[in-house]
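> No sequence on hand, only this structure:
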């Protein structure tokens, strides 16, 4: 059904599907190469690869989580017009990407269309995070990324360790509470953290784009088929701990999914994310050159459990005995989003054509939040999942609304 499996997989990942399937205070914040030696070597810095050449100052940071993962963070302290970096006149904003992508996903459009650069040009102090396992955060104090132990995590660990580490770095560097932007999985980890009372002393407000929490209504057939495979036997046959979308075994797995007669893999962008209205070809080409990134297979299984179980809970180890060993109960604990307090004002922006962050699932999320004055909602009828970060009209429709929301807090 697909003549070139490698190109197919790149198209699949670049389409935005993998945006879904889309820690306390660090002991020390590091920059440059001052981190203790561990496994893995950093690639070319994101600042040099995508930001400096556009006329922006950019700083590289590395921080270590309390479970030893070495994470990369980039700071754009000012816009192209210059001005003093940092300070109370430049509020900090932390951008958190989705799954199977990294911080580069925010920088694939021109400076006038890319959210980090727009924020910097409009007076914000911008911080871009890269979660564990992606190319800029593929290091650990003692664990080797080539070994299974490195990949023993799900988005639960992103909530517990990575997100808190990022927030602590920005807060400690700026001495200010942080505005937060999360797309897709970046929204999920924030909601999960807020539901457990985390980060209220660090985060000032949060804008969640294509928010992901409940997934029982997503309309992408390929997404549903993939979710069933990840919680079934198909993944165990692969025997993978790292899920590298460019890998040979993963390619075979995805080709097998496309053999399903219900799945149309010829128009992946529409089939997986919904009918994105506003992407241009050059942006998609840049995305295919830079993404996808690895994640843990366990992480994808966890996301697929959310589809299967129609609830938002911690990772299910597959048996009552194992869950008791990890959680002290036969079932994994549920993230109760109704416990999110009014301490953090939220803006949720979602689209009518989004096949992943489905309208009904977002409405269920809104019902669960039980927030009134501190919750703002934006519905964009013709937007799908990827439009919210890469759409050529996103500045006018989404990013300006986000900046206005931040300034009003």
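Cool, the structure landed. As the structure is a computational prediction, the values presented were derived from the model and not from experiment. Numbering: from 1, shown residues only.

> drop to CA atoms for contacts and neighbour counts, all remaining ones
OK.

> Do a quick rundown of the strands in the stretch 251-400 of the chain.
295-296, 346-351, 375-380 (DSSP state E, counting those that start in this stretch).

> ok, and here's another one to check against it:
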């Protein structure tokens, strides 16, 4: 039974990589979205929406949340960015009756909170000149988040508030945020960084499924789909596999989380409580970028393999490498990570910590990857330490 279960999990994870562009392209949103009214205003908090574009033309939505403190010039701004395959409303999913939501917890503590949404996700899904059916719309990886999206958010918030920004990123956005901080041109807008489950050095993962995806099947599938201009679509098993509601007594979503996160994903959290947040999109090129990082255990820009391809993109025969040592000592860093994390393995995070020059950490030994976002104990284990860190570096 265990072998059959692992076979099913491997097939379903790889099958997600084959969903075509035509199946799961979120609708382009109107001039004003319903994010504020759906996720923030029911809690009696103020919420305003800002719409901007990255330097390469992608629409980026930004939501500012407050309860009176967000307009206070003394309130330090905080930008909170979501994980891959998700969007900003994932921060508004409860996991327990006594649960706290990180954005609202920070507003109550006197911070000026902003929620960002990565390009091509549910709330940031337009472009100045490209349609979603254009292959160029999907020609990006997390490196474009670091080169364009995060700097655009930081610059905007700094211009509005007159203050550098506390950056909080989960998983992919932790990786992109750290890459932004390693770039001297962008780092001036950062006051502090909180990196939750940064999958920067992922080569030491003990996940057989992730290894198979990175080294064999996924590379073949994702390369073919990238060349055809497709994207991976929303990682939503209810939509991708209609009619499949249970495998061995578990929901497909719970099984997928277990595969890519770890054997104890979410520490008892009910998957139904956060399925609404699981509807971001991702490009096949980005999936290839992750596979490159896992195979080489390096933190670098997308490798076009050929010297000519890299020279055209970067001016040299190799893809440039990011160096944690390049992050200024003026930027204090908090790293929160799990001991059972397959996507951001403990050895990889500890390698990162050994190379950062002004960092502290919180290790949660029993946590897998998405426990860091959805654990029923996240308030006391993760959110309170983050709040205390920000308080020390206001």
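Everything's here; your move. Since the model is a prediction, treat every value here as computed from it, not as a measurement.

> end to end, how far does stretch 191-208 of the second structure reach?
38 Å (C-alpha to C-alpha, to the nearest Å).

> So which bit of the first structure is it matched to?
The alignment of stretch 191-208 of the second structure onto the first structure (TM-score structural alignment) spans residues 204-221.

> Buried residues, that stretch. List them.
For stretch 204-221 of the first structure, the buried set under the neighbour-count rule, 16 or more other C-alpha atoms under 10 Å, comprises 204-221.

> cool, and stretch 155-165 of the second structure?
155, 156, 157, 158, 161, 163, 164, 165.

> cool, and stretch 131-148 of the second structure?
132, 135, 137-148.

> export the residues you listed to JSON lines and tack on secondary structure and distance to residue 10 of the second structure?
Shown next, in JSON lines, are those (DSSP: H, G, I helix; E, B strand; the rest coil; distance: C-alpha to C-alpha, whole Å):
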{"residue": "132", "secondary structure": "coil", "distance to residue 10 of the second structure": "29"}
{"residue": "135", "secondary structure": "helix", "distance to residue 10 of the second structure": "28"}
{"residue": "137", "secondary structure": "helix", "distance to residue 10 of the second structure": "29"}
{"residue": "138", "secondary structure": "helix", "distance to residue 10 of the second structure": "25"}
{"residue": "139", "secondary structure": "coil", "distance to residue 10 of the second structure": "26"}
{"residue": "140", "secondary structure": "coil", "distance to residue 10 of the second structure": "26"}
{"residue": "141", "secondary structure": "coil", "distance to residue 10 of the second structure": "24"}
{"residue": "142", "secondary structure": "helix", "distance to residue 10 of the second structure": "24"}
{"residue": "143", "secondary structure": "helix", "distance to residue 10 of the second structure": "27"}
{"residue": "144", "secondary structure": "helix", "distance to residue 10 of the second structure": "29"}
{"residue": "145", "secondary structure": "helix", "distance to residue 10 of the second structure": "28"}
{"residue": "146", "secondary structure": "helix", "distance to residue 10 of the second structure": "30"}
{"residue": "147", "secondary structure": "helix", "distance to residue 10 of the second structure": "33"}
{"residue": "148", "secondary structure": "helix", "distance to residue 10 of the second structure": "34"}
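
> Which of the residues you listed sits closest to residue 345 of the second structure?
residue 142 (18.6 Å; C-alpha to C-alpha).
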